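**Student:** Predicted model and sequence follow; I will ask about them next.
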Amino acid sequence: MTIRAYAAFEQGKPLEPFEYEPGELSADEVEIKVEFCGICHSDLSMLDNDWGMTSYPLVPGHEVVGTISQVGSAVSHLGPGQRVGLGWMCRSCLVCDQCMSGNHNRCQEVEAGGATIIGRHGGFADHVRCQASWAIPLPEGVDPKSAGPLFCGGLTVFNPFVKNEIKPTQRVGIVGIGGLGHMAVKFANKWGCEVTAFSTSPEKESEARELGAHRFLNSKDAESLKSATGSLDMVLVTVNAPLDWDAYVNTLRPGGKIHIVGALPSVEVSWFPMLMGEKSLGGSPIGSPQTTRDMLEFAGRHSISPIIEEFPMSKVNDAMEKLRSGSPRYRLVLTNDFD
């Protein structure tokens, strides 16, 4: 078969129509007929080769929702017509210590870390392929049209609650009310936490509260940050911008953690307050297939979905330009219009 897609042939260039032959479907793979594909900032980073790992032609797209069109000979738990989603990772070895301990997203034993758009063609296409273990069925209550961003952005902000064993009685701060942050506020609220939203945009206060924030602080205002001193168990940082890290450390209770999911180049923090308060600093990427299942189940149960803007896939360059300008509200989703 021939897969139709949109690809960039050079760094930073617009996406163009592209066709390729995927070859024979591997025994452990499924092929997904793409219905919707979210656009993540990582797609833009790959287009611009910001991380020095892009190979061209590049077909971006790693927030896929669609129906299975083919299954490999070794796949028995999924079948044609079943609606599934695919995120940043499309393959893991399944036998290394990380996979065997349930941390498939930390597998380093497959080429390019098993990422959907590194050395492979992604979901800005009519079909995409992946290892069956990374094709996650959509549960009841999850809207397929808006589900794509859950498979990368949603999972990215859900995983810290799992990894840090956050309790419903705890208090959580979310830094940045954007593509990741608006979903983080929703998850934190339904987790049962008291939620503080930090933003440089005071005009977002009303919406942040509608999303589930109990308190809103202007992060440009030093006195506003001081008002949160010693009040938070986790500060989840969803932005890529440098911050006054010591000010955020100051908002933590003893034993609290700053958890970063933004792709920051570096972090500088005074160590003594961390040491004396037994505070910690960490981060995480996406999550395992099981964490993805749990996230989707949680999202469906609590009617959590990202706020999206839709574009037909044929207008992908318009959508990418909107992302580049920083104006989406809050996630962009492409609809397959190849047919």
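**Tutor:** Arrived safely.
**Student:** Please count neighbours and contacts with C-alpha atoms only from this point.
**Tutor:** Noted.
**Student:** Doesn't residue 102 belong to a helix?
**Tutor:** No. Applying DSSP: H, G, I helix; E, B strand; the rest coil, one finds residue 102 to be coil, outside a helix.
**Student:** gap between the residue lying closest to it once chain neighbours are set aside and residue 236?
**Tutor:** The spatial neighbour of residue 102 that comes closest, neighbours along the chain excluded (CA to CA, 6 or more residues apart in numbering), is residue 288 at 6.8 Å. Spatial separation of residue 288 from residue 236 under the definition CA to CA, to the nearest Å is 19 Å.
**Student:** Which one of these two is surrounded by more residues?
**Tutor:** Under the criterion of other CA atoms under 10 Å, the comparison of residue 288 against residue 236 puts residue 236 first, with 27 against 21.
**Student:** quick one: contacts for the more buried one?
**Tutor:** Contact partners of residue 236, counting by CA atoms under 8 Å, 6 or more residues apart in numbering, are 157, 160, 172-175, 258-261.
**Student:** Pipe those into a markdown table and attach secondary structure per row.
**Tutor:** Putting these into a markdown table (three-state DSSP) gives the following:
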| residue | secondary structure |
| --- | --- |
| 157 | helix |
| 160 | helix |
| 172 | strand |
| 173 | strand |
| 174 | strand |
| 175 | strand |
| 258 | strand |
| 259 | strand |
| 260 | strand |
| 261 | coil |
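**Student:** another structure for you, compare them:
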Amino acid sequence: MGIDFTVFKGSKSGEIVEAKGHRDVGPTEALIKLSHCGVCGTDEHYKHADQGLGHEGVGVITEIGSLVPQVSDLKVGDRVGMGWIQKVCGYCKPCLTGMLIQGQHFKCVNVEQFGTANRDEGCFGTGIAWDVSALFKIPDSVGSEYAGPLMCGGATVWGPLYEHNFKAGDRIGIVGIGGLGHLAIQFASKMGFEAVVFSGTEAKREEAKAFGASEFYATKGVTKFEGIKPVDALLITTSVLPDLSLYIPVLAPFAKIFPLTISFDAIPVPALAFVLYGYQLIGSGGAHPASIKAMLEFAGKHDVKPTIEKFPMSKQGVEDAMQKLRDGKVRYRGVLEV
């Protein structure tokens, strides 16, 4: 049967291009009729590439491959979500240790992922073929329009909170209140942590409190923080990496720092403080499969959802959503809707 689809791609000039495609189902794949896709800042890095854009998709399975019943419990009619990873092999060392070692599953040596594989398709479109190793059933308690941003943005902030042995009452510093930050605040507060939020100005104080922040600190013009109880972790969610020297005085000994921003810039690190206090700088770009399943269940149960702006799944809709994101005016995640 297969699936015919429309997909919106990048191009050498940076213009969004509408294209048509067809996929027959592979043995371990599902064909999915898409309904929504979140618009992530990372998509901007690929707008000059000849490839389908979008990696925060949600839709309904219309066909499954011959081997799917042997490797998955997914079936036709299930509502599923997908993120950056398109397929993992299941037999390399990172895959085999992925449930035991934090994040290893996402380092599959045979991985197929957004940006390097299956460039004829993308979640900015009407349909897609996806390996079931990287598909996640969406709980009934999570609306499709909210599920898309959870598949990448949500997983990005959930991974550090869920996979690194923090406990209720720990203080989690969150730098920035944007597409990632507003989800991090919600997850942290509802997991029993103290969400300590840092933002450039006072403008988002009330929003941060509404999301669940227990404390809020503006950073503009500040050269040294005074009187802040130390935090056990620091999640950096801003579009521009901050100077870590400002935050070192508010870190508890052995605090973990997670730079979650996709950036090609260097992070200045005051080495002596790391030596003296045992800080850890931990790269984290997502969450392992069991962790993502837990995130979706948690989000549904505790009503964690992104604040979204909807755009039509069309060439103009994609252009408008990406431009508004580029201008820093989306509050707080753009979602394309078929």
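**Tutor:** Received the coordinates, thanks. Remember, predicted model here, so these are calculated numbers, not experimental data.
**Student:** Just give the TM-score of the two.
**Tutor:** Overall, the chain-to-chain superposition scores 0.92 on the TM-score scale (TM-score structural alignment, normalised by the length of structure 2); 323 aligned residues with a CA RMSD of 1.5 Å.
**Student:** number of nearby residues for the residue nearest to residue 229 of structure 2 when sequence neighbours are not counted?
**Tutor:** Nearest residue to residue 229 of structure 2, sequence neighbours excluded (CA to CA, 6+ apart): residue 250, at 6.8 Å. Residue 250 of structure 2 is flanked by 21 other residues according to other CA under 10 Å.
**Student:** Kindly report the same for the one 4 residues further on.
**Tutor:** Using other CA under 10 Å as the criterion, residue 254 of structure 2 is surrounded by 14 other residues.
**Student:** For my notes, confirm it occurs in a helix.
**Tutor:** No. Assignment of residue 254 of structure 2 by three-state DSSP gives strand, placing it outside any helix.
**Student:** dump the residue contacts of it.
**Tutor:** 232, 277-280.
**Student:** Now tabulate these in JSON lines and tack on secondary structure, neighbour count and distance to residue 200 of structure 2.
**Tutor:** Converted to JSON lines, the contacts of residue 254 of structure 2 look like this (DSSP: H, G, I helix; E, B strand; the rest coil; neighbours: other CA atoms under 10 Å; distance: CA to CA, whole Å):
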{"residue": "232", "secondary structure": "strand", "neighbour count": "21", "distance to residue 200 of structure 2": "21"}
{"residue": "277", "secondary structure": "helix", "neighbour count": "14", "distance to residue 200 of structure 2": "27"}
{"residue": "278", "secondary structure": "coil", "neighbour count": "14", "distance to residue 200 of structure 2": "27"}
{"residue": "279", "secondary structure": "coil", "neighbour count": "20", "distance to residue 200 of structure 2": "24"}
{"residue": "280", "secondary structure": "strand", "neighbour count": "15", "distance to residue 200 of structure 2": "24"}
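**Student:** In terms of distance to residue 45 of structure 2, which of those ranks first?
**Tutor:** When the contacts of residue 254 of structure 2 are compared for distance to residue 45 of structure 2 (CA to CA), residue 280 comes out closest, at 27.9 Å.
**Student:** Mind telling me what the closest one corresponds to in structure 1?
**Tutor:** Superposed on structure 1 with TM-score structural alignment, residue 280 of structure 2 falls opposite residue 280.
**Student:** can you give me the helices for structure 1?
**Tutor:** Counting by DSSP state H, structure 1 has these helices, from start to end: 41-47, 97-100, 144-147, 153-163, 181-191, 205-211, 222-226, 245-250, 271-276, 289-301, 316-324.
**Student:** okay, the ones you listed, which one's buried deepest?
**Tutor:** Across the helices of structure 1, averaging neighbours per residue (mean count of other CA atoms under 10 Å) puts helix 181-191 on top, at a mean of 25.
**Student:** and the angle for that helix with helix 289-301?
**Tutor:** What separates the directions of helix 181-191 of structure 1 and helix 289-301 is an angle of 80 degrees, with axes from the mean of the first three to the mean of the last three CA atoms, to 10 degrees.
**Student:** returning to what we had before: the residue nearest to residue 102 of structure 1 contacts residue 103, correct?
**Tutor:** Yes. Using CA atoms under 8 Å as the test, residue 288 of structure 1 is close enough to residue 103 to be in contact (5.6 Å).
**Student:** Not counting its neighbours along the chain, what's nearest residue 143 of structure 1?
**Tutor:** Leaving out its chain neighbours, the residue that sits closest to residue 143 of structure 1 by CA to CA, 6+ apart is residue 305, at 7.8 Å.
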